[in-house]
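In: okay, sequence plus prediction incoming.
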Amino acid sequence: MSAPDPTRAPTAAQVRRWRQYLADERAEAAVYRDLAGRRAGEEREILLALAEAEGRHEAHWRDLLGDQTGTPRRGAVRTRLLGWLARRFGSVFVLALAQRAEARSPYEGDADATDAMAADERIHEEVVRGLAARGRKRLSGTFRAAVFGVNDGLVSNLALVLGIGATGVPAATILFTGIAGLLAGALSMGAGEYVSVRSQRELLEASTPNPAAQSALPHLDLGANELTLVYRARGMGAEEAEARAAEVLRTLAVATGSLKVQVDGAADGEVVDEHEAVGTGLSAAISSFCFFASGALLPVLPYLVGLTGLAAIIVAAVLVGLALLATGAVVGLLSGAPPLRRALRQLVIGFGAAAVTYLLGLLFGTSLG
């Protein structure tokens, strides 16, 4: 990427673009500083370093503009939105949005930006991805149960209400059927999620090294060296396992990390707490119950307020559609995927299932009539 010729006056289009870049860099640096203000320790230092890097990019555009900097502009709408969210929430959602913003950097295709700036933006995306991943990991257990719960409640109860309603039964029957579906589904989701998460945690615990094995290290037969087998069973080659075991025995390093050799290549002494990502059975069960119930309530609401017939069906479909769009967008934000695409996908899947059930209800209602 060639640098602009300092002997040539910039065009009006270049000046406009540079001024916008300058405004965007200022806004992005402010976002990272606002996020850092709500963090502590290492995360705060990383965010401040990102803000400093954006400041270097800001200086580049200011140097190119010289005396043509003009009145300070406002950053892009999405960057200003990020700043507003960062000042008020500072959550993983903001980091997920910042990750997407870094991925859309135009510098790689702009001859006026340096190669270092384009590389910085690419690396910034990975840095923010790493910070967001920490929050995603903390959320993943209960969040997974919440998303599954609310979507199951929305889709299954909408399908139930529409299917029963299409048969021509009275509105009171539809209402009580919907409430029964809400309670049955919420209890089933809560119980199923509890059993699922507990089973997964038990499997993880069965694969976790026994801390009591540490006390055996000083008494191992140095010739047979059974510790070598531990490392080989955890994925090391024979020579590497033998060298590691010899080192452990030689220093008698009986810290927990010395026996936890990660098959996936984690660094020595790095303990990856998979239990945290899974979540607890009780929290997952409560999340599933509550979110399924909240989702399943929406298709029933029109009948609770006295609506009947086509009006009730339309209102139920609209409420559920809005909720499906919202949950899809949230999932998209947290996963770093396009929120609109995820929202539309959620809407199509949910309405597709409900439409099939409604058509079946019409079919059965006609045959019974």
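Out: That came through, no problem.

In: drop to CA atoms for contacts and neighbour counts, all remaining ones
Out: Noted.

In: which neighbouring elements make contact with the one helix or strand Leu298 maps to?
Out: Using DSSP states H and E, Leu298 sits in helix 281-304. With contacts taken as 3 or more Cα pairs under 8 Å, 6 or more residues apart in numbering; DSSP states H and E, helix 281-304 sits against helix 115-166, helix 171-207, helix 309-335.

In: what sits closest to Glu193 if chain neighbours are left out?
Out: Counting by Cα to Cα, 6 or more residues apart in numbering, Ala285 is the residue found nearest to Glu193 once chain neighbours are left out, at 5.3 Å.

In: ditto for Leu227
Out: Leu227 sits nearest to Ala245 (Cα to Cα, 6+ apart), 5.7 Å away.

In: what about versus this one:
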Amino acid sequence: MPADAPAAPRPITARDRRRWAQYLVDERAEAQVYRELAARREGEERDILLALAEAEGRHEAHWLEMLGGEPDRLPRPDLRTRVLAVLARRFGSIFVLALAQRAEARSPYDAEPFASATMAADERIHQEVVRGLAARGRRRLSGSFRAAVFGANDGLVSNMALVMGIGATGVAPSFVLFSGVAGLLAGALSMGAGEFVSVRSQRELLAATEPNNDADHVLPDLDLDANELALVYRTRGMSEADARARARAVVGEARDADRSVPYRRAAEEVEGHDVVGRDWGAALSSFLFFASGAVIPLVPWLFGLSGTAAMVLALVLVGVALLATGAMVGLLSGGPPLRRALRQLAIGYAAAAVTYILGLVFGVSMG
């Protein structure tokens, strides 16, 4: 038994050994997932992923020793781990890290009497490491991707509600189709314009609040012991003592080099703009994804269906799309995908039910 393993709380059974064999193959598969992800990354992220794979290898060694060596027959890794491996091999995307984050949160070692406390602690820390890696990807996606996902969802819900309400009045199928196309164009243009203004305004606000280098040329002329550059650093959150020390160092460097020394933190500017995203990119994504979502409820009428058959098919198609977008948002946010998917479906169907009932009422009153 490994040195750091707890003493066996009871006699070892065949069931225990089967469980250990499952742990063994799962640890191997998880290590491979991290190696696959590392192969698609560079620098620090690659090193972190390889370190995670190495940690999973230590856990694998623990179960190998508990089993007394490589068993003659091994089970397959669990379905979750196999899916992660396939996704990591083919895509290596933020979605894999989001799934891995949820997987690490469900460690079996907390209740496993033959796992060491170190292994259980490792798994908890792995969750936070993967959360940090996933957060980097989320920040990179948060601009245009946010507009894309919510644009598609808005298109699905709003145009489905529109065609369900119009269709319930009993008007001709061509009128339903025309109303849906008009709703698609109006909504897509509105979403694109709104997203452009929103992102452009955010970027302008960031630009107005970012530090600049306009005063660099006067730094050598500042008093070395009492200079207002310390006030600049204090406005950025430094303590008075740290701000004075930093200001003195910068002014001294500027004098020694006989040149200006930029004191702006350029990384803050780049990071802030990356989080917000690009205005034209966000607007185009919002337009296209709203349109792609809004066209789905129109598919039955585009293929010549009408009446109840068209509305039922529209509900099915939109339902599948709402489940997909909800699950996607859940994955990226680190939340339960199924719960987010069902929430999206309930919201979309509720909106369609309201407009359908209104359409029935108006259809009866007009008849």
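Out: In hand now; what should we look at? Predicted, not measured: the structure shown is a model, and the values here were computed from it.

In: now the TM-score, please.
Out: TM-score of the superposed chains, computed with TM-score structural alignment, normalised by the length of structure 2, equals 0.92; 360 aligned residues with a Cα RMSD of 2.1 Å.

In: compared with structure 2, how much does the helix holding Leu298 of structure 1 deviate?
Out: By mean Cα distance after the TM-score superposition for structure 1, the fitted helix 281-304 of structure 1 averages 0.6 Å away from its aligned residues in structure 2.

In: surely the residue nearest to Glu193 of structure 1 touches Ser196?
Out: No. Counting by Cα atoms under 8 Å, Ala285 of structure 1 sits too far from Ser196 to count as a contact (9.4 Å).

In: so for the two, which residue has more residues nearby?
Out: Neighbour totals were compared for Ala285 of structure 1 and Ser196, and Ala285 leads with 27 against 16 (other Cα atoms under 10 Å).

In: map the more buried one onto structure 2.
Out: Aligned by TM-score structural alignment, Ala285 of structure 1 pairs with Ala283 of structure 2.

In: with Ala323 of structure 1 instead?
Out: Matched by TM-score structural alignment, Ala323 of structure 1 corresponds to Ala321 in structure 2.

In: how about Arg129 of structure 1?
Out: By TM-score structural alignment, Arg129 of structure 1 lines up with Arg131.

In: nearest spatial neighbour of its match, chain-adjacent residues omitted?
Out: Gln101 (5.7 Å).

In: can you check Leu360 of structure 1 too?
Out: Gly163 is the one closest to Leu360 of structure 1 (Cα to Cα, 6+ apart), at 6.7 Å.

In: still on that earlier bit, quick one: distance of the helix holding Leu298 of structure 1 to the chain centre.
Out: 21 Å (Cα atoms, centre = their mean, to the nearest Å).

In: then stretch 325-335 of structure 2?
Out: On Cα atoms, centre = their mean, the centre of stretch 325-335 of structure 2 falls 7 Å from that of its chain.

In: list the buried residues for it?
Out: Thr325, Gly326, Ala327, Met328, Val329, Gly330, Leu331, Leu332, Gly334, Gly335 (16 or more other Cα atoms under 10 Å).

In: spell out which two among those are the most distant pair, please.
Out: Maximum pairwise distance in these, criterion Cα to Cα, is 14.1 Å, between Thr325 and Gly334.

In: relative to Arg203 of structure 2, how far out is the residue nearest to Arg131 of structure 2?
Out: Distance, Gln101 of structure 2 to Arg203 of structure 2, by Cα to Cα, to the nearest Å: 31 Å.

In: Leu37 is in contact with Ala53 of structure 2, correct?
Out: No. In this structure, Ala53 of structure 2 is not within contact of Leu37 by Cα under 8 Å, at 10.1 Å.

In: for the aligned partner of Ile174 of structure 1 in structure 2, give me its contacts.
Out: Ile174 of structure 1 maps onto Val176 in structure 2 when the alignment is built from TM-score structural alignment. Counting by Cα atoms under 8 Å, 6 or more residues apart in numbering, Val176 of structure 2 touches Val163, Ile166, Gly167, Trp301.

In: tell me which residue of structure 1 lines up with the second one.
Out: Meaning Ile166 of structure 2. Using TM-score structural alignment, Ile166 of structure 2 lines up with Ile164 in structure 1.

In: can you find the partner of Leu222 of structure 2 in structure 1?
Out: Match for Leu222 of structure 2 (TM-score structural alignment): Leu220.

In: tell me, how many residues neighbour that match?
Out: Neighbours of Leu220 of structure 1 (other Cα under 10 Å): 13.

In: one more: Ile123 of structure 1?
Out: 14.

In: go on, the one 4 residues further on?
Out: Under the neighbour criterion other Cα under 10 Å, Val127 of structure 1 is assigned a count of 17.

In: what do you get for the one 10 residues further on?
Out: Around Lys137 of structure 1 there are 16 other residues, counting by other Cα under 10 Å.

In: find the nearest non-adjacent residue to it, please.
Out: Setting aside the residues directly before and after it, Lys137 of structure 1 is nearest to Ala277 in space (Cα to Cα, 6+ apart), at 5.2 Å.

In: quick one, what contacts that neighbour?
Out: Applying Cα under 8 Å, 6+ apart, the residues near Ala277 of structure 1 are Lys137, Arg138, Leu139, Ser140, Gly141.

In: against Thr142 of structure 1, how distant is it?
Out: 9 Å.

In: do Ala246 of structure 1 as well
Out: 42 Å.
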